[in-house]
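> The amino acid sequence is not available; the structure is as follows:
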């Protein structure tokens, strides 16, 4: 279980993911060697799952972001597996999530513009198998986007 020092390291790492080990150690008030060992332990135990690059799709010209909520045909035994396999093949799908409740899955989809979105929706989304209902939410703005919570 992470202790106060681990949580302090994680807080600083979340605040500045590109920070060097030496800077992180100084901010967390530990030696560089201690910081490195603790980071390795946090990785080995799965507390830190990955270090990833987060892309701002809008900066790359992908102006449309849509969250699609799906309800699947629950009378079809392979509905979930077939749907997920097909959704993984759509290049514009950036995220697939599952839920309990009236919504079974949510897809995050990006497109360059509205014309591209219409093409993706018509050619890729509407052809996904075993769908009984789709609800689309188009992103207007992001108010808060963080993976961090108080540690």
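Thanks, I have it. It should be emphasised that the depicted structure is a prediction, and the values quoted were computed from it without experimental measurement. Numbers count the residues shown, from 1 in each chain.
> From now on I want contacts and neighbour counts done on CA atoms only, so please keep to that.
Fine.
> Tell me how many other residues crowd residue 127.
13 (other C-alpha atoms under 10 Å).
> host element of residue 146?
For residue 146, there is no enclosing helix or strand under DSSP states H and E.
> for residue 14, same thing?
Residue-wise, residue 14 maps onto helix 4-15 under DSSP H and E.
> Following element in sequence after that helix, please.
Following helix 4-15 in sequence, per DSSP H and E, is helix 21-28.
> could you give the angle of that following helix to helix 4-15?
With axes from the mean of the first three to the mean of the last three C-alpha atoms, to 10 degrees defining the directions, helix 21-28 sits at 120 degrees from helix 4-15.
> So what touches the following helix or strand past helix 21-28?
Using DSSP H and E, the next helix or strand after helix 21-28 towards the C-terminus is helix 32-44. Here helix 32-44 makes contact (C-alpha atoms under 8 Å, 6 or more residues apart in numbering) with 2, 6, 9, 21-22, 24-26, 48-50.
> Could you rerun that using 10 Å?
Residues outside helix 32-44 that contact it (C-alpha atoms under 10 Å, 6 or more residues apart in numbering) are 1-2, 5-6, 9-10, 13, 20-26, 28-31, 45-51.
> Off-centre distance for the next helix or strand along the chain from that helix?
Using DSSP H and E, the helix or strand that directly follows helix 32-44 along the chain is strand 64-72. Remark: strand 64-72 is offset 14 Å from the chain centroid, using C-alpha atoms, centre = their mean, to the nearest Å.
> take the one below as the second:
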């Protein structure tokens, strides 16, 4: 993997702030010609440093007002049971993020739904139907203090 220099870092900072920037705009911002900037961006993509480009949607404006963090403890910790749980979680659209964690719980899920009745339905029908869940502990987000997707580079 290529070592990032100051120009690579600047490209990453600009693209994290606005992924719709065109190469010409980046070139102007970096005071470089088009071709080297184009080649650097392609290299960052090819090396997997830039994984993909996305549109960040305001969840409140589409009615997804309830965010829940749910701690999950599994009943059994065999490799096969863990893999089945992970595969099932990946298929549930309400689960935006899933982390395998240490401590009293095995997984931390970030779940977004419309409201409390929808979360109850999610808990009973989707999460509750998964085998091997020993316990689930829900934490309801009352307010977002900081949300960012930008990594320091």
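Great, that's in hand. The structure presented is a predicted model; accordingly, all values stated were derived computationally and were not measured.
> In space, what's closest to the residue in the second structure sticking out farthest from the centre - neighbours in sequence excluded?
Counting by C-alpha atoms, centre = their mean, the extreme residue of the second structure relative to its mean C-alpha position is residue 33, 33.3 Å from that point. The spatial neighbour of residue 33 of the second structure that comes closest, neighbours along the chain excluded (C-alpha to C-alpha, 6 or more residues apart in numbering), is residue 27 at 5.6 Å.
> What are the buried residues along stretch 70-88 of the second structure?
For stretch 70-88 of the second structure, a neighbour-count test (16 or more other C-alpha atoms under 10 Å) marks 70-74, 81-82, 85 as buried.
> counterpart of the residue farthest from the centre of the second structure in the first structure?
Taking TM-score structural alignment, residue 33 of the second structure has residue 31 as its aligned residue in the first structure.
> got it, and residue 149 of the second structure?
Aligned partner of residue 149 of the second structure by TM-score structural alignment: residue 147.
> Spit out the contact partners of its match.
Residue 147 of the first structure sits in contact with residue 14, where contact means C-alpha under 10 Å, 6+ apart.
> Name the SS class of the residue nearest to the spatial centre of the first structure, please.
By C-alpha atoms, centre = their mean, the mean C-alpha position of the first structure lies nearest to residue 95, the distance being 6.0 Å. At residue 95 of the first structure, secondary structure determined by DSSP: H, G, I helix; E, B strand; the rest coil is strand.
> thought it was touching residue 89?
No. With contacts counted by C-alpha atoms under 10 Å, residue 95 of the first structure stays clear of residue 89, the gap being 11.8 Å.
> Name the residues that touch the helix holding residue 14 of the first structure?
Outside of helix 4-15 of the first structure, the residues within contact range by C-alpha under 10 Å, 6+ apart are 2, 16-17, 19-21, 23-30, 34-35, 38-39, 41-42, 47-48, 146-151.
> Select only the buried ones of those in ChimeraX?
The following ChimeraX line selects those of the contacts of helix 4-15 of the first structure that are buried, judged by 16+ other C-alpha under 10 Å:
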select :21,24,25,28,30,35,38,39,42
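> Map residue 6 of the first structure across to the second structure for me.
Using TM-score structural alignment, the equivalent of residue 6 of the first structure in the second structure is residue 8.
> picking up where we left off before, what does the residue nearest to the centre of the first structure align to in the second structure?
Aligned partner of residue 95 of the first structure by TM-score structural alignment: residue 97.
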